[in-house]
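Participant: Attaching a predicted model along with its sequence, questions to come.
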Amino acid sequence: MNSKICPRLDLVGTSTKSKDTISKLAESFRTTTSTLLSFIFPLSFLLLAKLTTARFLLTFGRIQTMSFLASLFLNQTPLVLHMLISLITIPALIHNLTGLARLTNKPTSPVRPSGAKLLGMWILLCTFQVCVGIGIEGSMATGMGVVDFDGLEGYYSLGKLCLLFFFVGLHETTRYWARMVVRPVVDDTFYGEGIKEETWVERVGVAVGFGGLWWCRMRDEVESLVFVVRWKKELLMEIGMADMFGWLLYYLTMVIGMVRVLNSLSVVGRRLFIRSRKEDIDRFGNDLEDNV
């Protein structure tokens, strides 16, 4: 095995077997780190939904009065999260609308980002991590848990189809986040040069982890981003910028899911059409041979 697989490790003076063992451990740790950091984005979406719910319930006295620091946390954290999530969601939407998502799924030669771009990725990743960490600590301190919206008057679900599109869109955006931000930072830390191609272990790990997070928590809370705006509109209440940004991000993510589903259906339909045409041509050729 090439000793340059992890140049940040000093393997000088070790045997070949030891080098292989260290390289395998480093690769396993890199894969685990990359997979775990990929979950920061869906966790930030979950945190945004929980903050939206808490601010809404605080207005109607459904939760206990909070301290000044807790109130400051509820009012200021969503603004930062909106900005950060928008920096990923909008490029992911453009990425899918322009058809680039199909191109990036094909094997390509890894290219190391430039210094300024890599620094921006580091800053973005660290900012996401700090915000999510503070958000988790703050939600535990304020006692925010899962809220059952079915018990609130005027609540109605968006429907299974909308949730399906949002699920696909959020998963696609999470993959975009992992591919464009997480992996370049992690690979630069471990390898120092080039970007390693995504492995099937990473894809399966992200898919399974995202599915578990969705099933356990997100499917019961993400609709609050839409429900709060509709509820305030029906009550003729003032809709804040934070509420509108959350509503917009939800539907942008849902559009990403719709585009992804339509792209997948078009690929399947095109392949079926090509296969059927090929079978017709083969059948026509066989008929000609029989007539001759």
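Facilitator: Arrived safely, thanks for sending. Numbering: from 1, shown residues only.
Participant: C-alpha only now, for contacts and for neighbours.
Facilitator: Fine.
Participant: can you pull the contacts of the residue nearest the centre of the chain?
Facilitator: For the chain, the residue whose C-alpha lies nearest the mean C-alpha position (CA atoms, centre = their mean) is residue 174; its distance is 1.7 Å. Contacts for residue 174 (CA atoms under 8 Å, 6 or more residues apart in numbering) come out as 38, 39, 41, 42.
Participant: and here's the other structure:
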Amino acid sequence: MSIVGGGKWRREAEQLLVKPFRLLTTTLLSLLLPLSFLLLSRLSSASFLFSLIKSPPQTDSSFFFSIFHYTNPAITYAFVSSISVYTLVLGLTTKITSTDPNRSIPFYPHVSIAWLTLFLVQISVGLGLEGTYPDGLIIGSERNFLSRLVFFFGLHEVMLLWCRVIVRPVVDSTLMGGDAGHHRREETVVERVALAVSCGTLWWWKLRDEIEALVGVAEAKRALLLLLPINGNNANGSFEVGTVDFVNWWLYYMVVTIGMVRIVKGCLWFGMVLLFEQGSRRSPRGVSTASPVHYDDEGDTKV
């Protein structure tokens, strides 16, 4: 009995330690997605600033730094674009009445692929933010509160998918064993609140101003091309809207579209709940709709 009691106490102690650690680890790793948007906005601001002062950034001549300088933005763009497109497709194709969010996700990568993706994103975002300026250059016209709110909803939706598809399988397989990543456990209210609070805090602290550089740089370049005269030497070539500027603009408005889809689906879900609630109140509780059929089977002529 003492051995059984000791094993039960040990399992309870492990649960008390594992659950808070799993919640903290999942929340921190989920913040890599909004930090990826912050990295892209700072890279866009720095590129535009260097084009204004006509001074190339100071780079190290080492082989490692040169490889990282060219591959880091590519990895971040590929990751952010893939997870954003997947979120938009799921938002447009899934049903509103889905109770478990994990059941509406048809594709989960293998745990090893999730491990590799998480590792690459963490290295890229960590080293990328370390090499950028702490205060980003805010460029472009300031968006109103409604536009920022819609973008925040879209960013939170993309962050939730990143957490469900990549972060949680990696954390569960590490803490619970190798097969835990294949068995999707249901999200708790505490986990959802922690993700929402962490994303909202990061948004209010850094993202709400710096993230607008994704579209502000393209708008500023267009304005400069219209204001500055064009000469034969093509001096305004550095102010032309390039592929990176278009991708940033596309990512920003795709996240806005995801936020609009989430708001519309939330309003529809709330309306359906109200309609079902009113219908249940109007129908009498003690009457069964199958009773007339029962009477007909027994030969009763009553209506």
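Facilitator: Structure's in. What do you need? Since we're looking at a predicted model, the values are computed, not measured.
Participant: quick one: TM-score?
Facilitator: For this chain pair, the superposition-based TM-score is 0.79 by TM-score structural alignment, normalised by the length of structure 1; 262 aligned residues with a CA RMSD of 3.2 Å.
Participant: which residue lines up with the residue nearest to the centre of structure 1 in structure 2?
Facilitator: With TM-score structural alignment defining the correspondence, residue 174 of structure 1 maps onto residue 159 in structure 2.
Participant: ok, so what distance separates the residue nearest to the centre of structure 1 from residue 69 of structure 1?
Facilitator: Applying CA to CA, to the nearest Å, one obtains 31 Å for the distance of residue 174 of structure 1 from residue 69 of structure 1.
Participant: can you pull out the helices in structure 1?
Facilitator: Ranges of helices within structure 1 are 16-38, 40-59, 68-97, 100-104, 115-142, 160-177, 183-190, 200-216, 224-234, 241-291, based on DSSP state H.
Participant: now the first one: which residue numbers in structure 2?
Facilitator: Counting by TM-score structural alignment, helix 16-38 of structure 1 falls onto residues 8-30 of structure 2.
Participant: Okay, buried residues for that stretch please.
Facilitator: For stretch 8-30 of structure 2, the neighbour count (16 or more other CA atoms under 10 Å) marks 22, 23, 26, 27, 29, 30 as buried.
Participant: now do stretch 77-87 of structure 2
Facilitator: Applying a neighbour-count criterion of 16+ other CA under 10 Å, one finds 77, 79, 80, 81, 83, 84, 85, 86, 87 buried in stretch 77-87 of structure 2.
Participant: so it corresponds to what in structure 1?
Facilitator: Residues 82-92 of structure 1 are where stretch 77-87 of structure 2 lands when matched by TM-score structural alignment.
Participant: what separates that stretch from the chain centre, distance-wise?
Facilitator: Mean C-alpha position of stretch 82-92 of structure 1 versus that of the full chain (CA atoms, centre = their mean, to the nearest Å) differs by 10 Å.
Participant: of the helices of structure 1, which approaches residue 149 of structure 1 most closely?
Facilitator: Put simply, out of the helices of structure 1 the one that sits nearest residue 149 of structure 1 is helix 224-234, at 8.2 Å, with distance taken as CA to CA.
Participant: Could you check which residue of structure 2 pairs with residue 137 of structure 1?
Facilitator: That one, residue 137 of structure 1, aligns with residue 130 by TM-score structural alignment.
Participant: ok, now how distant is the nearest residue to residue 128 of structure 2 once chain neighbours are set aside from residue 27 of structure 2?
Facilitator: Setting aside the residues directly before and after it, residue 128 of structure 2 is nearest to residue 39 in space (CA to CA, 6 or more residues apart in numbering), at 6.6 Å. Note on residue 39 of structure 2: its distance to residue 27 of structure 2, by CA to CA, is 19 Å.
Participant: Repeat that for residue 113 of structure 2.
Facilitator: For residue 113 of structure 2, the distance to residue 27 of structure 2 under the criterion CA to CA works out to 20 Å.
Participant: Please identify which pair of the contacts of residue 174 of structure 1 lies farthest apart.
Facilitator: 38 and 42 (8.2 Å).
Participant: coming back round to it: kindly reformat the buried residues of stretch 8-30 of structure 2 as TSV and extend each row with distance to residue 149 of structure 2.
Facilitator: Compiled in TSV, those are given as follows (distance: CA to CA, whole Å):
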residue	distance to residue 149 of structure 2
22	29
23	26
26	24
27	21
29	23
30	20
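Participant: Aligned against structure 2, show me the partner of residue 161 of structure 1.
Facilitator: Aligned against structure 2 - with TM-score structural alignment as the criterion - residue 161 of structure 1 pairs with residue 146.
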